[in-house]
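Undergrad: Coordinates for the following, if possible.
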Amino acid sequence: MSNQETLEFQAEARQLLQLMVHSIYSNKDIFLRELISNASDALDKLRLESMRNKDLDVDTSDLHIAIDVDKEARTLTVRDNGIGMSRDDVVDLIGTIAKSGTAELLRKLKESKETSQDSIGQDFIGQFGVGFYSTFMVATKVELVTRRAGETEGTRWESSGEGTYVIETVEDAAQGTAVTVHLKAEDQEDHLYDYTADWKIREIVKRYSDFIAFPIRLSGESDALNSMKALWARPRSEVEQSEYNEFYKHISHDWTDPLETIHMKGEGVFEYEALLFIPSRAPFDLHMRDGKRGVQLYVKRVFIMDDCEALMPSYLRFVKGVVDAHDLSLNISREILQHDRQIQVVRRRLVKKVLSTIKDLQANDAEKYATIWKEFGRAIKEGFLEDPENQDALLGVLSVASTHDAAEPTTLARYVERMKDGQKDIYYVTGESRTMIENSPHLEAFRAKGYEVLILTDPVDEVWVERVTEFDGKPLQSIAKGQVDLGSSEEETASAREEFADFLPWMTATLTDEVKEVRLSSRLTTSPACIVGDEHDMTPTLEKMYRAMGQEVPHTKRILELNPGHPLVTGLRAAHAANAENPALKETAELLHGMALLAEGGELKDPARFTRLLADRLASAL
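TA: Got it, this is the predicted structure:
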């Protein structure tokens, strides 16, 4: 039975293949590393499935990866006796890129192609999980024959990477998967890229796949090309950093070296080994809902599951690695893991170790520390919402922008060291961008008096600052909420209140639909007015975020603060004192409120009315 079909690749996959086929790469060896990694994953999955499904009739006594070459036919085949694939699996996993973020991948690939073709293969092939497609760097045609464990029929797939592929059902397929690469003639003529040469295959396996847990055998040989030693089980003193780097690339499908390696061992009542990595850059799916998270779980060297969420909190989802537990059941499920006491103990230790590693980098390697916050800062700050147990540790490693230095972020500890004599609070402000914040009237008096203000522009900042109240005994205070005391004399304040005693209630009544109160400000020096919130009010940005998530929240009226020394404000007060019934006063009050709203980046309720009032006022002034 053939049941042969010729199908087209998904549009994004077709574009990706064209980039693969027609680009030049500095390191084509990646294709063999990726095929071996895929085979290793298939063997892991079969071993686990055979433990869970006792009715599955499979032989797991000699799980291995074989590499066969045919010099005359110029082919290289990587075969495994692992879990295999069904026909639907093949179409889903190879005929398409069934993952979110494909458009972003293609954009970055094309940008790299325009700037440096070498970086396409090195930077993106593995990271985006499209390792199988890398075979088309060296192939004129690729054939795949596979049969899923437990099924009787197999599937054959073939493509030259030109936009279509042929798929058919076959009856004589061995369990597992065999990928045959028909090599380009020009590669075989160059001895450096002769992938039918034994020495070349040995070199690639030793460099990239020595730690694979299953034997990798060359055709006609019984000895394994790889050592099969679990890196995490070896003493750190016996492992080269290059070995760590290659292991990281294997489990993460990233091509770049990790930023930091964490090798730890837990002893006592519950024994485990852990090998964790902090990547040097964020994966494309870091902030996607269906992005991968968690580390791999092994039990006594036996692979149990990918992306074990029970071992690593969501805010540290960028951390990659493995945890090998000694005392868990091989049949443990994700549901049981969530409530397993021993797993919870390991999780706490892993989190504390990751955070202490970031703390060490903060003290000893400014460049790596800055990279962590540039790449993963938004995710780490989610920890303030998820992990109150480690709030102090998170505050200790926090890096935020500040008015102290436009180019260099600061830590809270360094902020506290620079606090002015008599300053009690740590001042901060949230907003959509640094530029918008720096032009905000809220900063005027703080800048004039030399107070440093933290600048928080990530969406998550709007939420976590509501949960975290202090650092090192110093309260965190928003400069856009509540009253601020910047040292105005009591005499000046009392005098201003007396002058505006009649005006402020009128202004409040005039704008009652928009604001809850109009009062005098001590935070303004050059602007006529600004909008602030009460101490515990929800910010407009947070309101907007909740509504975007489908949650209805009541609109919060805010406070309009006036600069008692600004000519517009003093002029409006004087006009009110002269003739409170003048209809132009109410329009001017509306304009003043609208100007304050725009100055902080807010949205006008009725832009057309504001524009009309402004035009009329300008015309009358001419």
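Undergrad: From now on I want contacts and neighbour counts done on CA atoms only, so please keep to that.
TA: Will do.
Undergrad: Would you agree Y298 falls within a strand?
TA: Yes: counting by DSSP: H, G, I helix; E, B strand; the rest coil, Y298 is located in a strand.
Undergrad: give me the number of residues near the closest residue to it other than its chain neighbours?
TA: Nearest residue to Y298 in three dimensions, chain neighbours excluded: D324, at 4.4 Å (C-alpha to C-alpha, 6 or more residues apart in numbering). D324 has 24 neighbouring residues, counting by other C-alpha atoms under 10 Å.
Undergrad: Which strand or helix spans D324?
TA: strand 320-325 (DSSP states H and E).
Undergrad: which parts of that strand are buried?
TA: Residues K320, G321, V322, V323, D324, A325 are the ones in strand 320-325 that count as buried (16 or more other C-alpha atoms under 10 Å).
Undergrad: again, but for stretch 333-349
TA: L337, I343, Q344, V346, R347.
Undergrad: How about the contacts made by F384?
TA: Applying C-alpha atoms under 8 Å, 6 or more residues apart in numbering, we find F384 in contact with N390, Q391, L394, W464, R467, V468.
Undergrad: this one next, for a side-by-side:
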Amino acid sequence: MSSQVHEFQAEARQLLDLVVHSIYSNKDSFLRELISNASDALDKLRLETLRDKELVADTTDLHVRLTPAAEPRTLTVSDNGIGMSRDEVIELIGTVAKSGTAQLRQALSEAGDASSSEELIGQFGIGFYSVFMVADRVSMVTRKAGESVGTRWESTGDGTYTIDDVADAPQGTSITLSLKPVDVENAVHDYADPQVLRGLVKRYSDFIAWPIRMTETVSVPAEEEGGEPTTEEADATLNSQKALWAKNKDEVSEEEYTEFYRHISHNWDSPLEVISLHAEGTFEYQALLFLPTQAPFDMFMRERSSSLHLYVRRVFIMDDCPELMPEYLRFVQGVVDANDLSLNVSREILQQDRQIRAIRRRLVKKVIGTVQELQDRKPEDYATFWSAFGKVFKEGLVNDPDNFQAVLKASVFETTHSATEPTSLADYVARCPADQKVIYYMTGESRQQIEHSPHLEGFRAKGIEVLLLSDPVDELWTSQMPEFDDRQFVSVAKGEAALDDEDTDEDTERDAEFAGLLEWLTGVLDQDVSATRLSKRLTDSAACLVGDTFSMSPQLEKLYRASGQEVPHMKRVLELNADHPLVTGLAEAYTGGGDDHAALEPTAKLIYAMALLAEGGELTDPAEFAKLLSDTLVAGLK
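TA: Got it, this is the predicted structure:
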């Protein structure tokens, strides 16, 4: 196929410009990106040869090579890994395949400085473009293992690239950068200097499992005394190749952990917490896990994959092993190295493997325990974690019944106790009066909506703390009637509010006084309410709607309908505040109106609609409500 000129996909062209001119504060990052990609290519080749015994590929000396040249100033980063086909080059380099491009552009435009912008790049997987920060031209030659013809890709980063076939390309990928002049004022290194490259590899990529080599000129002592030393070319390995997960935590520096985390996650933040496990016995494995500082852009996307890399006896198997971690812990990054699995293990085998299930149980408990330790010992770090991952973590309350109590204990919730600080359930219980044996909560679409709900009035008046649960997942786990510390969760929007002691004679007389009105209202509003009663939870509002103890909340109904599931409309109880002027006025009109109460029906319907709107509900017929309100207002002006 002849040479062709292509334009970058529009989104890729815009992002390329942002990366080159706006984002990276540390231009050394390009080398880390290229070495990381080369390491991935070597991993994938070894794995593919295990899976496909017919694959024609040379695996005798897999490595990464750096080749600097002073004149002309170039740097070549090459590997003899899996390589890419022509179509893969166009797909992976010429376009931004991931969704979320628009979000990235917006996030970059809103980032306040270069360092915060830099952290965004790893989340969107476009680190290859960083080569144009240091190069005027980039040339890549690649041949996929098993194919006979290679591909050359070249670009100056100006919005176009050329691509053509190469008949004699070696297996793997070779990327040559025509370097820009050294910018001493901005502390840009000379990337054609072997000593600079040696230092950067040691700093950022020392743990890479494959040898990173560079040919260097070394001095050779004279053979005879008094003779002149000579020089010769020697192949040097720049990295130690030591697996960090095999080391004890006190043997690894914080910087080493940070660079390894960035390598496996392709993120640019620093890890919030490092979790190291060394298990011996029936199942032997090592694991090195990280809690990130910030969430990736695709955290809530369906295609979001697991972030755990699986190795078997230091041999890379896969970089997205969902069998090792449940979906609600999908933010965890890291490596698991098992000793007793087969090297050609498949995903189907993993799903049934007893050892994998045992490892998963241990990892899950360790991660949840680490979150709990953050909550107890590092409140600032815990606040960072919860802000980024709290909504995801709470999915475990629905999806992981075996660890429900542990997840519940490690979670925090907004509460009427504080306008800014969420509370753990342990702290909620510690603040409870001695005679309160339940945990009160209310769900809704936002904290503001819940706080303005009439249902809270009586609890607020008596100083009773209520959890304010506004995440969609809260509707699901609270519907399971859970307990914590032998205390049931009780919704303040369901059942009768137990805010008073036993009924008094005054209560009995009041119930009798309103009995006729309550019965009449139930009949008028039969399509919407199951009953009408006087309220013990209202202090300011005229009315509110209350569900039965075991009924589905309106928000949960809405969630099910949004997911395509039809659920029957649940009638609720209309509660009235007997001390509210609107209710007392309606009662007087009802008593003094004889047997004909038709004129009061609009007021009854308005009271129901007001109660529905006050809790954030939606009217089934807004036009009817508007007409009723208009007619009532007009009548009041006469």
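Undergrad: Would you pull the TM-score for this pair?
TA: The TM-score (TM-score structural alignment, normalised by the length of the first structure) is 0.97; 618 aligned residues with a C-alpha RMSD of 1.4 Å.
Undergrad: Would you mind giving the residues in the first structure matched to stretch 549-568 of the second structure?
TA: Counting by TM-score structural alignment, stretch 549-568 of the second structure falls onto residues 535-554 of the first structure.
Undergrad: got a list of contacts for the matching stretch?
TA: So stretch 535-554 of the first structure is contacted by G431, E462, V463, K481, G482, Q483, G533, H555, T556 (C-alpha under 8 Å, 6+ apart).
Undergrad: Mind putting the residues you listed into JSON lines with secondary structure, neighbour count and distance to L297 of the first structure?
TA: Shown next, in JSON lines, are the contacts of stretch 535-554 of the first structure (DSSP: H, G, I helix; E, B strand; the rest coil; neighbours: other C-alpha atoms under 10 Å; distance: C-alpha to C-alpha, whole Å):
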{"residue": "G431", "secondary structure": "coil", "neighbour count": "22", "distance to L297 of the first structure": "40"}
{"residue": "E462", "secondary structure": "helix", "neighbour count": "21", "distance to L297 of the first structure": "35"}
{"residue": "V463", "secondary structure": "helix", "neighbour count": "19", "distance to L297 of the first structure": "32"}
{"residue": "K481", "secondary structure": "strand", "neighbour count": "20", "distance to L297 of the first structure": "46"}
{"residue": "G482", "secondary structure": "coil", "neighbour count": "14", "distance to L297 of the first structure": "49"}
{"residue": "Q483", "secondary structure": "coil", "neighbour count": "16", "distance to L297 of the first structure": "51"}
{"residue": "G533", "secondary structure": "strand", "neighbour count": "22", "distance to L297 of the first structure": "47"}
{"residue": "H555", "secondary structure": "coil", "neighbour count": "11", "distance to L297 of the first structure": "47"}
{"residue": "T556", "secondary structure": "coil", "neighbour count": "16", "distance to L297 of the first structure": "47"}
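Undergrad: what's the closest of those to R497 of the first structure?
TA: Q483 (15.1 Å; C-alpha to C-alpha).
Undergrad: on that earlier part again, JSON lines for the contacts of stretch 535-554 of the first structure, including distance to H404 of the first structure?
TA: Output for the contacts of stretch 535-554 of the first structure, formatted as JSON lines (distance: C-alpha to C-alpha, whole Å):
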{"residue": "G431", "distance to H404 of the first structure": "17"}
{"residue": "E462", "distance to H404 of the first structure": "21"}
{"residue": "V463", "distance to H404 of the first structure": "24"}
{"residue": "K481", "distance to H404 of the first structure": "21"}
{"residue": "G482", "distance to H404 of the first structure": "23"}
{"residue": "Q483", "distance to H404 of the first structure": "23"}
{"residue": "G533", "distance to H404 of the first structure": "25"}
{"residue": "H555", "distance to H404 of the first structure": "34"}
{"residue": "T556", "distance to H404 of the first structure": "32"}
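Undergrad: Span of stretch 376-384 of the first structure from start to end?
TA: Start-to-end span of stretch 376-384 of the first structure (C-alpha to C-alpha, to the nearest Å) is 14 Å.
Undergrad: Which part of the second structure matches that stretch?
TA: Against the second structure, stretch 376-384 of the first structure falls on residues 389-397 (TM-score structural alignment).
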